[in-house]
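> Here you go, sequence then predicted model.
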Amino acid sequence: MEGFRNMTDLTIFDEMESSVRSYVRSFPAVFTKASGYKLWDTEGKEYLDFFAGAGALNYGHNEPRMKKKLIDYIQNDGITHSLDKATEAKADFLKRFNDVILKPRDMEYKVMFPGPTGTNTVESALKIARKVTGRTDVISFTRGFHGMTIGSLAVSGNSAKRKGAGVPLTNSVTMPFDNFMDENESLDYLERFLEDNGSGVAIPAAMILETVQGEGGINTARFEWIKRIEEICENWGILLIIDDVQAGVGRTGTFFSFEKAGIKPDIICLSKSIGGYGLPLALTLIKPEHDQWSPGEHNGTFRGNNHAFVTATESLTYWEDSAFEESIKEKSGKITAFLNSLVRRFPDLQGEVRGRGFMQGIASPVEGLSSKIAEEAFNRGLIMETSGGNDEVFKLFPPLIIDDQGLEEGFGIIEESIKSVLANHKQVAD
């Protein structure tokens, strides 16, 4: 182990880790330390984090108050593993979540702990929707992504990820997401399928969607489109599932990504930053009338992560003060303005600004350009990733707690990266 601690290369990962590894290929460094919106590698190089654990670190790395609460809890021999037994840490979280998040938004939901990850909450949502309605099919939307287990893959759009299942993915129907169709009539199209007995589409148990599609290319649904989805679901007795695993917990500006649409989904999926500290935690919020589980009907060994309950409870302190949400709004405006300026000043990008809040990016149809920009940014000390079916979007996902100095420094690196990549691209073209 001493030899490994002194290693600064990636040999051990190349030799021993499965070829399925992904992010280590995009960010080829051995990281040793992280704080706030920065990371450091074994060479002492500093990186700005505009990735935030793919949205799992909305409050940054090693947030001081959460760290102290967690250390105190561990040192006092607090319960670590408990399945779904009652613990003080879980009780504290449930009360704080109800008082700080649900009640102020006039929301009443049962809280289910389905397991530690996003795909766990999606699987449980699909299962309870089918149980409640007695139907089997689920309508999902083009370019959506909901997880890597079989049920979640069945309602995801990415063909490469679907192929990885190795078996047929069934009981799902794909409909066009907002603005997927040129004529912008996607919901008229959807309703026609529901109304026509000859359409081949049965009335589904549920519809599932992300309000902003993260992996699918930062595609953003208009609030009026989302509201009409809810109306269609109500008219046909279909349960509405909002997958807020990545877009929620403030990432798109408000705690829940759908708040400005004025909807009350039947089921809400949360994970990633709900744990506050990057610790695995997932919630499935279910309207009380739909909470029809039998005890143990859906379970899992790690459905009660008490360390995550501790940090999640502390993270909700941010939402007790409206100033935090206001700061997200203010900084989101700066991100939008910066991205719009890039599109104007660099026409060779052929760029389109997408997204909302701290979940924004630029899509470029120029093959490979966004990936090269992200790679150049990493070389210059900034971590960001790409998304979309062809990695055509480079996206900005900084922690919500980043200050103006951090934003401006990151903006500078991105701009210089674009200049460098476009200059090289022009040389190759010439």
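Received the coordinates, thanks.
> alpha carbons only for contacts and neighbour counts from here, please
OK.
> For the stretch 151-300 of the chain, which segments count as strands?
Read by DSSP state E, counting those that start in this stretch, the stretch 151-300 of the chain holds these strands, from start to end of the chain: 172-175, 206-209, 212-213, 219-220, 239-243, 267-270, 283-286.
> ok, structure two:
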Amino acid sequence: MISNDLSIFNELESSVRSYIRSFPAVFTKAKGYKMWDAEGKEYIDFFSGAGALNYGHNESKMKKKLVEYILSDGITHSLDMATQAKAEFLEKFNNVILKPRKMNYRVMFPGPTGTNTVESALKLARKVTGRTNVISFTNGFHGMTIGSLSVTGNAEKRKGAGIPLEHVVTMPYDSFVNDQFDTLEYLERFLEDNGSGVDTPAAMILETVQGEGGINTARMEWLERIDAICKKRNILLIIDDVQAGVGRTGTFFSFEETKVKPDIICLSKSISGYGLPLALTLIKPELDRWSPGEHNGTFRGNNPAFITATEALSYWEDPAFEKDINRKADNITAFLTAAVEKYPELEGEVRGRGFMQGIESKVDGLSGKIAAAAFERGLIMETAGVNDQVFKLFPPLTIDDEGLEKGFAIIEDSIKSLISQKQLVTN
């Protein structure tokens, strides 16, 4: 294949495909923060596999370890049997991530994807508490299987289930109504009043920064109050860190700046470091009440992913890595803030934190047009929110300053071109 001809995909692949529609090219190569298509065009990647490539494409040290492992006939598939690759990952994850943060969790490998870890978390919470209902939050996104969809807010995605999604109560996320409305006073009133129709749930599940929901960021004090409400009522708190974790918001876990101690933590996407499928469910030891095989799956022991995940954790051994993430995150914030001020036609608002930021535009359809114009100029960037009203920046955490600045320049050129061509659609 020597061109960007998409006919084979149009003819043979299911119509469910989506990203190929936003990024209509045949990609052949990727390294770091760059990708190339079949015609040799270079793109800057501000998408990072929807947050699955926090360390960029084909990171050299991980690639070397992976190739060596494959050539040595290392175990590839093993279900949940003991392997050296798994042992080395567990030891390093405990020593580099959990112990320095004074965190004590059992590690469960529920299956290869984000929705697998969410499903296992919901299932365990119901088993441990003996309760049925779960509280989720507006605009949350937790996966595409039935349990995960039940705690997801997006109406279009929920509709795809084809059946009623039950045993979940949706409550307003921080600032869902406005910044003045106290959503947790509202939530507590439902839990306190026996006439509310809301039973004490097994768990609450939330993202500290809602990725697909529109880069909505919960305030630290809001998260701490949620934690206190859960502890007071013996409700389990599940933090879905599938997208916001592994450094995406500036710290390894997205809640580290708070006093929150989740009962269950869901990780996937960038935990493998290399884009290989891997998911973890972190469980407080006293909640680890599974019987052997009670929750299982054929691909819950992805040994090549353990190899790259172990190497990826080496980044976190050096405190300078986290400091550099936050320094560059400040540059992202500064660029987005300046763009909103410089181009009032955006009717924009900066959303998110860390390497998980974007601009919400009140102009209908404008964010999608900006992302499309950026792609034409050589930048891969997606939109978020129920109406795709946010264009979001998800560069690799390892991107250098030059790559960031080039990406910023393309975004600004895209904004200017749309404004000058008067392609804005007013509300």
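Right, received. Where do you want to start? Here the structure is a predicted model, which means the values were calculated and not measured.
> Work out the TM-score between the chains.
Here the TM-score for the pair of chains, by TM-score structural alignment, normalised by the length of structure 2, is 0.99; 425 aligned residues with a CA RMSD of 0.9 Å.
> Which one, of the strands of the stretch 151-300 of structure 1, ends up nearest to Ser420 of structure 1?
Across those, Ser420 of structure 1 has its closest neighbour in strand 219-220 (27.0 Å, CA to CA).
> hmm, who's touching the closest one?
Contacts to strand 219-220 of structure 1, defined as CA atoms under 8 Å, 6 or more residues apart in numbering, come from residues 178, 211-213, 354-356.
> before we move on, back to that, a markdown table for the strands of the stretch 151-300 of structure 1, including mean neighbour count and distance to Leu190 of structure 1?
Below are the strands of the stretch 151-300 of structure 1 laid out as a markdown table (neighbours: other CA atoms under 10 Å; distance: least, CA to CA, whole Å):
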| stretch | mean neighbour count | distance to Leu190 of structure 1 |
| --- | --- | --- |
| strand 172-175 | 19 | 7 |
| strand 206-209 | 26 | 11 |
| strand 212-213 | 28 | 19 |
| strand 219-220 | 22 | 18 |
| strand 239-243 | 28 | 14 |
| strand 267-270 | 28 | 21 |
| strand 283-286 | 25 | 25 |
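> What's the local residue count around the residue mapped onto Arg248 of structure 2 from structure 1?
Aligned counterpart of Arg248 of structure 2 in structure 1: Arg251 (TM-score structural alignment). The number of residues packed near Arg251 of structure 1 is 30, by other CA atoms under 10 Å.
> What sits closest to Gly250 of structure 1 if chain neighbours are left out?
Phe256 (6.6 Å; CA to CA, 6 or more residues apart in numbering).
> quick one, what contacts the one you found?
Counting by CA under 8 Å, 6+ apart, Phe256 of structure 1 touches 244, 247-250.
> what separates it from Ile268 of structure 1, distance-wise?
Applying CA to CA, to the nearest Å, the value for Phe256 of structure 1 to Ile268 of structure 1 is 9 Å.
> overlap in contacts of the two?
Shared contacts of Phe256 of structure 1 and Ile268 (CA under 8 Å, 6+ apart): Asp244.
> do you know how far the counterpart of Phe193 of structure 1 in structure 2 is from Phe355 of structure 2?
Under the alignment (TM-score structural alignment), Phe193 of structure 1 pairs with Phe190 of structure 2. Distance check for Phe190 of structure 2 against Phe355 of structure 2: by CA to CA, it reads 35 Å.
> can you check Met108 of structure 2 too?
Met108 of structure 2 is 27 Å from Phe355 of structure 2, by CA to CA.
> So Phe190 and Phe355 of structure 2 - more neighbours on which side?
Phe355 (28 against 17).
> Tell me who's in contact with Gln213 of structure 1.
Per CA under 8 Å, 6+ apart, neighbours of Gln213 of structure 1: 143-145, 219-220, 247.
> Which residue in structure 2 aligns with it?
Counting by TM-score structural alignment, Gln213 of structure 1 corresponds to Gln210 in structure 2.
> Okay, strands next: where are they in the stretch 1-150 of structure 2?
In the stretch 1-150 of structure 2, the strands defined using DSSP E, counting those that start in this stretch lie at 27-31, 34-37, 42-45, 106-108, 134-137.
> Where does the first one end up in structure 1?
Meaning strand 27-31 of structure 2. Going by TM-score structural alignment, strand 27-31 of structure 2 sits over residues 31-35 in structure 1.
> which residue in structure 2 lines up with Asn171 of structure 1?
Aligned by TM-score structural alignment, Asn171 of structure 1 pairs with His167 of structure 2.
> Identify the residue nearest its match in space, chain neighbours excluded?
Asn133 (4.6 Å).
> Show me what that neighbour lines up with in structure 1.
Looking across to structure 1 (by TM-score structural alignment), Asn133 of structure 2 lines up with Asp137.
> Same question for Tyr69 of structure 2.
So, by TM-score structural alignment, Tyr69 of structure 2 is matched to Tyr73.
> How about the contacts made by its match?
Here Tyr73 of structure 1 is in contact with 307, 310 (criterion: CA under 8 Å, 6+ apart).
> do the same with Phe255 of structure 1
Contact analysis of Phe255 of structure 1 by CA under 8 Å, 6+ apart lists 101, 248-249.
> and what of Pro114 of structure 1?
Here Pro114 of structure 1 is in contact with 120-121, 124, 282-284, 298-300, 303 (CA under 8 Å, 6+ apart).
> Could you identify the buried members of the residues you listed?
With neighbours counted using 16 or more other CA atoms under 10 Å, those contain these buried positions: 120-121, 124, 282-284, 299, 303.
> In helices, which of these fall?
Counted as lying in helices by DSSP state H, out of those, are 120-121, 124.
> can you tell me which of those residues lies nearest to Lys260 of structure 1?
Among those, and counting by CA to CA, the member closest to Lys260 of structure 1 is Thr121, at 23.2 Å.
> Hmm, Leu281 and the closest one touching each other?
No - under the criterion of CA atoms under 8 Å, Thr121 of structure 1 is not in contact with Leu281, lying 9.6 Å apart.
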